[in-house]
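Visitor: Here is a sequence together with a model predicted from it:
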Amino acid sequence: MLTYPNFDPVIVRVGPLAIRWYGLMYLIGFAAAWFLIGFLARKRQLDLTGDRLSDLLFHGVLGVILGGRIGYVIFYNFGYFVRHPLEIFAVWQGGMSFHGGLIGVTLAGLWFCRKNRLPPMLTADIIATSATIGLGLGRLGNFINGELWGRVTDVPWGMVFPQAGLMPRHPSQLYELALEGVVLFLILFWLNMRQVWEGIPFFTFFLGYGVFRFIVEFFRQPDPQLGFLWGGATMGQLLSLPMVIFGLGGLCWVFKRRGG
């Protein structure tokens, strides 16, 4: 069994204000996305310079935050927020859904492409690749916060999380960091460097994330307010299945359209 480092989730306090590691992960993720989008846009000859790049990042941030929060409210704790509607706006208390954020950033990206007359598939390829950095850093933030831990285990690298009882658990946040962050980033970055057909990195993101998340959910403790759902599946698995289907269908569409 490994010892959980027991991080302080707060980096520094200034009066009533607190700078938290989780928030810092978001900021680093958005900053890294800005640089990566600029690099990939030049590589793939997409006109994303100056104000356009800043505008795209603004739309993306807005889509992630609004979509992530609304998704959490609908998918994970709808009954509670119906009873306490004002707490929907208390984002500082935590509660963001990846799948909701994905819907939000997709809609924001489509709006941006329509407004700027940019090719949606190529733009989506680049956005999806940059999003993996934020995904990985977000899972690192979860680990630092000691939240979203895994199921009880006897593997040698199991950890006792301070808020999860006395039994060692899978550090599932690190599994997601490795798969959804590092591995998925490397795959999508390589595809972009090869300058594959437009749409392949985008649909590969959906397929890869859906598969990785579905697998990790077998090691992650379900949300306490939901528990296990149909057939012992978790909400994360149920939401990831449509991503796998969409990714596979999209890749087939690209190959069929390009292959003639």
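Guide: Structure's in. What do you need? No experiment lies behind these values; they were computed from the predicted model shown.

Visitor: going forward, measure contacts and count neighbours with C-alpha atoms only.
Guide: Fine.

Visitor: For Leu241, which non-adjacent residue is spatially closest?
Guide: Leaving aside its sequence neighbours, Leu241 sits nearest to Gly210 (C-alpha to C-alpha, 6 or more residues apart in numbering; 6.3 Å).

Visitor: putting a second one here so we can go through both:
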Amino acid sequence: MLAYPNISPVALSLGPVQVHWYGLMYLFAFLTGWGLARWRASRPAWAAAGWSGQKVDDLLTWIMLGVVAGGRFGYVLFYDLPAYLDQPSEIFKIGTGGRTFHGRLIGVLLMGWWWSRRNKKKFMDVVDFVAPLVPPGLFFGRIGNFINGELWGGVTDGPLGMVFPTGGPLPRHPSQLYEAGLEGLVMFAVLWAYSSKIRPTGRVSGLFAVLYGVFRFAVEFVRQPDPQLGYLAFGWLTMGQLLCVPLLIAGFWLLFRPVKA
């Protein structure tokens, strides 16, 4: 069994102002994605395709809004809609927690679609450009979950088990770290290498969708389901797995659809 490091969620206190690690993870994610996007836009192939530092700055500003708003509203819609219908004012209290990747993805796609129309670029070309920038954000987000001691996994007697302060006395899977490694580090390495040259439209996005769908679906088997939902069917199917199904279908279609000559 491993010892949980029990890091304080507050990274820095300046009088009454507290800076939380989870908030810093959003900052780290955005800065990393912005730096990578700027670097890629400066490469000859992408510059020739119409990308520039100014376009990156504009696009990522709107995408950040999609991440924040989409993550919140996705959680409300998919994970706890009845509770929020009873108290609609709680929907807008973003600082109280409750965010989900699939909602963030919808928010990013909507902002990307709006931006692509405004800038007269093909929507899927924009998504292909953005997709390799997402895994670092997933990595930082899961590290933030780990520091907060939230979203831990099920009980285990394996060597990787940890006793989380909010998870009871029994050791649990550090599923946040599993996701940080798979959805963050592994996905980034594969996607960045694959997208190092311009691929047929939709291929990079398809690979992203398949990798995320497979990794998230697998980790959900050892991740504790949300208490208000539990398992949806078969004694193992979670909402996270269910939401991965359309993502996997879309991903495989984008990867293997015929390319127009």
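Guide: Perfect, thanks for sending it. None of these values were measured; they are calculated from a predicted model.

Visitor: the strands in structure 1, which residues?
Guide: With DSSP state E, the ranges of strands along structure 1 come out as 10-14, 17-20.

Visitor: any idea what the residue nearest to Leu241 of structure 1 aligns with in structure 2?
Guide: Aligned counterpart of Gly210 of structure 1 in structure 2: Gly213 (TM-score structural alignment).

Visitor: right, and its match touches Ala250 too?
Guide: No - with contact defined as C-alpha atoms under 8 Å, Gly213 of structure 2 does not reach Ala250; the gap is 10.2 Å.

Visitor: rewinding a little: arrange the strands of structure 1 in CSV, one row each, with distance to Gly227 of structure 1 as further columns.
Guide: Shown next, in CSV, are those (distance: least, C-alpha to C-alpha, whole Å):
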stretch, distance to Gly227 of structure 1
strand 10-14, 29
strand 17-20, 28
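
Visitor: burial count for the residue nearest to Leu241 of structure 1?
Guide: If you count neighbours by other C-alpha atoms under 10 Å, Gly210 of structure 1 ends up with 24.

Visitor: quick one: contacts for it?
Guide: Gly210 of structure 1 is in contact with 240-244, counting by C-alpha atoms under 8 Å, 6 or more residues apart in numbering.

Visitor: For Leu239 of structure 1, see how far away it is.
Guide: 8 Å (C-alpha to C-alpha, to the nearest Å).

Visitor: And Phe58 of structure 1, by the same measure?
Guide: Taken as C-alpha to C-alpha, the span from Phe58 of structure 1 to Leu239 of structure 1 is 26 Å.

Visitor: more neighbours, the two?
Guide: Taking other C-alpha under 10 Å, Phe58 of structure 1 and Leu239 do not tie; Leu239 has more neighbours (17 against 14).

Visitor: What is the aligned counterpart of the more buried one in structure 2?
Guide: By TM-score structural alignment, Leu239 of structure 1 lines up with Leu243.

Visitor: For that match, which residues are in contact?
Guide: His102.

Visitor: Val254 of structure 1 now?
Guide: 197-200.

Visitor: Selection in ChimeraX covering whichever of the residues you listed are buried, please.
Guide: Here is the ChimeraX command that selects the buried residues among the contacts of Val254 of structure 1 (16 or more other C-alpha atoms under 10 Å):
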select :198,199,200
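
Visitor: closest to Val82 of structure 1 among the contacts of Val254 of structure 1?
Guide: Taking C-alpha to C-alpha as the measure, Val82 of structure 1 lies nearest Gly199 of those, at 38.4 Å.

Visitor: That closest one: what's its closest spatial neighbour, skipping adjacent residues?
Guide: Per C-alpha to C-alpha, 6+ apart, closest to Gly199 of structure 1 is Met121, 5.0 Å.

Visitor: coming back round to it: distance of the match of Leu239 of structure 1 relative to Leu211 of structure 2?
Guide: Taken as C-alpha to C-alpha, the span from Leu243 of structure 2 to Leu211 of structure 2 is 14 Å.

Visitor: got a list of contacts for stretch 13-27 of structure 1?
Guide: Counting by C-alpha under 8 Å, 6+ apart, residues outside stretch 13-27 of structure 1 touching it are 9-12, 134, 137-138, 140-142, 144-145.

Visitor: now do the same end-to-end measure for it.
Guide: Using C-alpha to C-alpha, the two ends of stretch 13-27 of structure 1 sit 18 Å apart.

Visitor: hang on, the earlier thing: tell me how many other residues crowd the residue nearest to Gly199 of structure 1.
Guide: Based on other C-alpha under 10 Å, the number of other residues close to Met121 of structure 1 is 18.
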